[in-house]
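Chemist: Show me how the following folds:
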Amino acid sequence: MITDAAIRAMLAAEQDHFRAANPRSRSLAHQAGRHWYRGVPFHWMIDWGTPFPLFAERAAGAELWDVDGHRYDDFCLGDTGAMFGHSPPPVARAIARQAGRGLTMMLGTEDAPAVADALAERFGLPFWQVTSTASEANRAVIRWCRAITGRKTLLVYNGCYHGAVDDVFVDLRDGVPELRRSLVGQVYDVRQHTRVIEFNDLAALEAALAPGDVAALLMEPAMTNVGMVLPDPGYLEAVRDLTRRHGTLLVFDETHTISSGHGGHTRAFGPEPDLFVLGKPVGGGVPCAVYGFTAEVAARMEAARAAGETGHSGIGTTLSANALALAAMRACLTEVMTPEAYDHMLPLAARLAEELQEVIRAHDLPWPVLHVGARVEFLCADAPPRNGSEARAATHGALEHAIHLYLTNRGVLIAPFHNMMLVCPATTDAQVGRLATALDQCLKALTR
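Modeler: Below you'll find the predicted structure:
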């Protein structure tokens, strides 16, 4: 049993530990606070639960060093942005080569056909577009789906996250849709055109689709942003059948579930969607994203374009598909995100999940450990959640804060959002062992 008093004691001790061990980060935090809002270039950088921001000096492979000289086993990996390791050598070489030849020209380069061929071969969809972020890709996909179906409604799952896209920020609270409480500056009610249901609830899905007004269902094949929620057996196949039957386009956002295998969750487990989004991992750390679609969708997109006017479509920016991003994607897709990389990542992640489960059981805790390919997560709850409401209820903020800070102080980084860990091609058996040992020591202290 873990008491509130034990959590408070650990937090106090670990905060003191962090302050004493990181004088250079403390100094930089003071300097940064002069002009950066909240003291950081972007607000997520203060979500690690440390008394002041931790400043990085460098990172390579599955390791990171801070400005005070501490080395970390990095299982966060830029919250998936560096899912295949920090600065993979092929990507670093491609970036350096392209940097001297032009960064952005609003024109394709010789990398363009190679990237498109690699995407089509890997994911099975014939047509693709490049954007700067997954948020932008999801926003473009929503626009296209509404345009080609003539329908206005978007369907999402409770607890979903698909980037900074206004349309998806609707939650269910006690079965009632409401605007996400964290959404800043919202001036119109997106519930007018967004419907939200629980994951793994086929009856709710059929009821939501029945009016015939849903342009698209935007989803992760396994939810990863509200804690991990896995699909029930047969659920995704039923989703595919129901969306087809009701004329709704099915969109898989695989920005996180690309961890499932070389072709993502789609190629590893099926079924095939109408549109497919892949964000931050595809460029090895360079900001870029892609979305792919079927030939039928492409034809309908052409028809929608022909019915309108040429000019601004509301899709894309001048930096979309810039030369640097294309070079990075080509290197990452062809030399980094390889079957051999997954042959290393998947069994090592399975071992990590097993070791963490053994540690948790040894302390008589009921917490489940879930994993989707190379992505692993433990939940401070009694059972695996089946939907967003259950996953949200399983969150234990103070306890997770204490665990994260304890691990950070012992040279182990996991994602600051939930208890998520990633295994990359550079992750070693020794790093997995150190993470399991650190969690064991943490739980000993909490359950003492």
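Chemist: okay, CA-based contacts and neighbour counts for the rest of this
Modeler: OK.
Chemist: Is residue 435 in contact with residue 410, as I believe?
Modeler: No: Residue 435 lies out of contact with residue 410 (CA atoms under 8 Å); the separation is 9.3 Å.
Chemist: which of these two has more neighbours?
Modeler: The residue with more neighbours, out of residue 435 and residue 410, is residue 435; 24 against 19, by other CA atoms under 10 Å.
Chemist: Enumerate every residue touching that one.
Modeler: Residue 435 sits next to 73, 412 when contact means CA atoms under 8 Å, 6 or more residues apart in numbering.
Chemist: Not counting its neighbours along the chain, what's nearest residue 191?
Modeler: Nearest non-adjacent residue to residue 191, counting by CA to CA, 6 or more residues apart in numbering: residue 170, 7.0 Å away.
Chemist: I'd like to know how many residues surround that neighbour.
Modeler: Neighbour count of residue 170, defined by other CA under 10 Å: 28.
Chemist: Likewise for residue 439?
Modeler: By other CA under 10 Å, the residues close to residue 439 number 20.
Chemist: Can you tell me the element it falls in?
Modeler: In the assignment (DSSP states H and E), residue 439 maps to helix 429-447.
Chemist: how about the helices in the chain?
Modeler: 4-21, 23-32, 89-99, 111-123, 134-149, 202-209, 235-245, 264-269, 295-307, 323-331, 339-362, 388-393, 397-409, 429-447 (DSSP state H).
Chemist: Would you mind measuring from the residue nearest to residue 120 when sequence neighbours are not counted to residue 261?
Modeler: Nearest non-adjacent residue to residue 120, counting by CA to CA, 6+ apart: residue 126, 5.2 Å away. From residue 126 across to residue 261, the span is 19 Å (CA to CA, to the nearest Å).
Chemist: got it, and residue 4?
Modeler: 39 Å.
Chemist: follow-up on the earlier one: wait, the residue nearest to residue 120 touches residue 293, no?
Modeler: Yes: assessed by CA under 8 Å, residue 126 is found in contact with residue 293 at 6.7 Å.
Chemist: Neighbour count: the two, which is higher?
Modeler: For residue 126 versus residue 293, the count of surrounding residues by other CA under 10 Å is larger for residue 293: 22 against 15.
Chemist: gap between the more buried one and residue 278?
Modeler: The gap separating residue 293 from residue 278 is 12 Å, by CA to CA.
Chemist: try residue 175
Modeler: Distance, residue 175 to residue 278, using CA to CA: 30 Å.
Chemist: To compare with the earlier structure, here is another sequence to fold:
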Amino acid sequence: MISSTAIARVANREADRFRDANRQAFAHHAAAKGWFQSVPFHWMRDWPSPVPIVAASASGATLTSIDGQAYDDFCLGDTASLFGHSPPALAAALAKQAAEGLSYMLPTTRGAALSERFSAMFGLPQWQVTTTASEANRAVIRWCRGISGRAKILTFNGAYHGAVDDAFVDLKGGMPTMRASLVGQVHDLRGTTTVIEFNDEEALAAALRGRDIACVLAEPVMTNVGMVLDAPGFLAALRRLCNETGTLLVFDETHTISSGYGGHGVTHGPAPDLMVVGKSIGGGVPCAVYGFSADVADRMASLNAARAPGHSGIGTTLSANALAIAAMDTMLSDVITPAAYDRMLRGAARLVGGLEQVIAASGLDWHVTQVGARVEFLTCPTPPRNGGEAKAAMHPELEAVIHLCLANRGILLAPFHNMMLVSPVTGDNQIDRLVGAFADCVRALKE
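Modeler: All right, here's what the predicted structure looks like:
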């Protein structure tokens, strides 16, 4: 058990150390008055450090700050650079495409080959490109409602599917509640969004039995409320119940692409009717895709033929721009390969083993959770079974001080619940440094 006194002591000491080592970062933020909260986008303020580190460059699995510090990067842009920063093949392809034009609102010669690459990797025959995974999730919800004639969707408590209003409903005391952090929401979402706990097969069956839910929108493993693994048989039951009730099953694999080549559905099953994946497939270039079965494609085409022409509410001008197509085509052909996953999963296993050794040697009742190349340590004794348990188990002050402690030792984790990503170019020496720094942090907290 780590005391609140120890957390405060280490937090103060590490904050002082950070200030001494990052003077240019402080100067940068002081000068950036034209940005709201001194950053170009508000999430950049979510780091536990006194100010965010200011990046100068990144390559492979190393990020360098304007203060000249090199970090072993296990955040990797919160999955955007899951396969490493600026892979050489991607950098070359982007430079070539930039010289030939960035956005035409027309298909390019690479587009046909890219759609086949997506089909081969993820097992779904039809695809569309968007600019973000949030946009892809919005499109999928619209299509599912349109082709099913049903208004409701179902999500799981604590889930996050990007900036999609429909998903911002949680359970509080067992009752659906609109998420308090949702800014400017004026419509009550609870009439069209049903929310239940993950891994609750009984609640799932009861919710779907009314046959008024268009789709279940789910990560096959929850990753945004800490990592909550699927209970044995739950995903199979989810697939079966969707089939029985005519409900479409959507997997948001933006994060669970870490599970293995083809994502969690291909690696572990079951297959969804539709899927969304973003961030990493463009290597950091803003883009995402959603794929769907032949049956869904036929229903979408029928819906299009039956409705009046005009704006569908799906898509933006920059969707499928030439730069994004070039980025995804290069990533899928040269970077996101089965061999890359072999290296990622081997490195993740090394990381899990090292962290577990430190936790055991320290006598802490913590545990480590893994979703392929995605690893997280949780400061609670047992793995949570759902989003409610995961939120209750969180210790924000302790997580923040560990994050800052590691940053001061040259290790960069994701700012959200101490999640770590292992890329194909992450070295064993980087993994071992993370484990060693983690041990230092634990010792400091137990002093």
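Chemist: Need the TM-score from the superposition.
Modeler: The pair, once superposed, lands on a TM-score of 0.99 when counted by TM-score structural alignment, normalised by the length of structure 2; 447 aligned residues with a CA RMSD of 0.6 Å.
Chemist: quick revisit: what sits against the residue nearest to residue 120 of structure 1?
Modeler: Residue 126 of structure 1 is in contact with 120, 292-295, counting by CA under 8 Å, 6+ apart.
Chemist: Please apply the same query to residue 217 of structure 1.
Modeler: Contacts of residue 217 of structure 1 were listed using CA under 8 Å, 6+ apart, and they are 154-156, 243, 248-251.
Chemist: between the residues you listed, which is nearest residue 115 of structure 1?
Modeler: Ranked by distance to residue 115 of structure 1 (CA to CA), the contacts of residue 217 of structure 1 are led by residue 251 at 21.0 Å.
Chemist: Give me the neighbour count for that closest one.
Modeler: Applying other CA under 10 Å, we find 25 other residues in the vicinity of residue 251 of structure 1.
Chemist: ok, back up a step: among the contacts of residue 126 of structure 1, name the buried ones.
Modeler: Buried members of these, scored by 16 or more other CA atoms under 10 Å, are 292-294.
Chemist: re the thing from before, which one of the contacts of residue 217 of structure 1 is nearest to residue 224 of structure 1?
Modeler: Closest approach between these and residue 224 of structure 1, by CA to CA: residue 156, at 13.9 Å.
Chemist: How about residue 300 of structure 1: what's its closest non-neighbour residue?
Modeler: Nearest in space to residue 300 of structure 1, with sequence neighbours left out and distances taken as CA to CA, 6+ apart, is residue 148 at 5.7 Å.
Chemist: Grab the nearest non-local neighbour of residue 267 of structure 1.
Modeler: residue 123 (6.6 Å).
Chemist: Compare residue 4 and residue 261 of structure 1 and say which is more crowded by neighbours.
Modeler: Neighbours around residue 4 of structure 1 and residue 261, counted as other CA under 10 Å, are more numerous at residue 261. The numbers are 23 against 12.
Chemist: correct me, but that one touches residue 268?
Modeler: Yes: under the criterion of CA under 8 Å, residue 261 of structure 1 makes contact with residue 268 at 6.0 Å.
Chemist: Return the residues in contact with residue 403 of structure 2.
Modeler: Contact partners of residue 403 of structure 2, counting by CA under 8 Å, 6+ apart, are 48, 412-413, 415, 418.
Chemist: from the residues you listed, which single one is nearest residue 73 of structure 2?
Modeler: Residue 73 of structure 2 lies nearest to residue 412 out of those, by CA to CA, at 4.9 Å.
Chemist: Please work out how many residues are found near the residue nearest to the closest one when sequence neighbours are not counted.
Modeler: Nearest non-adjacent residue to residue 412 of structure 2, counting by CA to CA, 6+ apart: residue 73, 4.9 Å away. Taking other CA under 10 Å as the criterion, the count of residues near residue 73 of structure 2 is 30.
Chemist: ok, now the one 4 residues further on?
Modeler: The local packing count at residue 77 of structure 2 equals 18, with neighbours defined by other CA under 10 Å.
Chemist: cool, residue 372 of structure 1 as well?
Modeler: Close neighbours of residue 372 of structure 1, defined as other CA under 10 Å, add up to 24.
Chemist: separation between it and residue 258 of structure 1?
Modeler: 9 Å.
Chemist: show me the contacts for the spatially most central residue of structure 2.
Modeler: Centroid-nearest residue in structure 2: residue 255, 3.6 Å away (criterion: CA atoms, centre = their mean). Residues in contact with residue 255 of structure 2 (CA under 8 Å, 6+ apart) are 79, 223, 277.
Chemist: Would you mind measuring from the closest residue to the second one other than its chain neighbours to residue 169 of structure 2?
Modeler: Looking back up the chat, that one is residue 223 of structure 2. Leaving aside its sequence neighbours, residue 223 of structure 2 sits nearest to residue 255 (CA to CA, 6+ apart; 6.9 Å). Note on residue 255 of structure 2: its distance to residue 169 of structure 2, by CA to CA, is 20 Å.
Chemist: What of residue 321 of structure 2?
Modeler: Note on residue 321 of structure 2: its distance to residue 169 of structure 2, by CA to CA, is 33 Å.
Chemist: Could you give the residue range in structure 2 aligned to stretch 151-161 of structure 1?
Modeler: Per TM-score structural alignment, the counterpart of stretch 151-161 of structure 1 in structure 2 is residues 150-160.
Chemist: end-to-end on the matching stretch?
Modeler: Across its full length, stretch 150-160 of structure 2 reaches 22 Å between end residues, using CA to CA.
Chemist: what does that stretch rub up against?
Modeler: Residues contacting stretch 150-160 of structure 2 (CA under 8 Å, 6+ apart): 141, 145, 166-171, 191-198, 212-219, 222-225, 386-388, 391.
Chemist: Sounds good, over and out.
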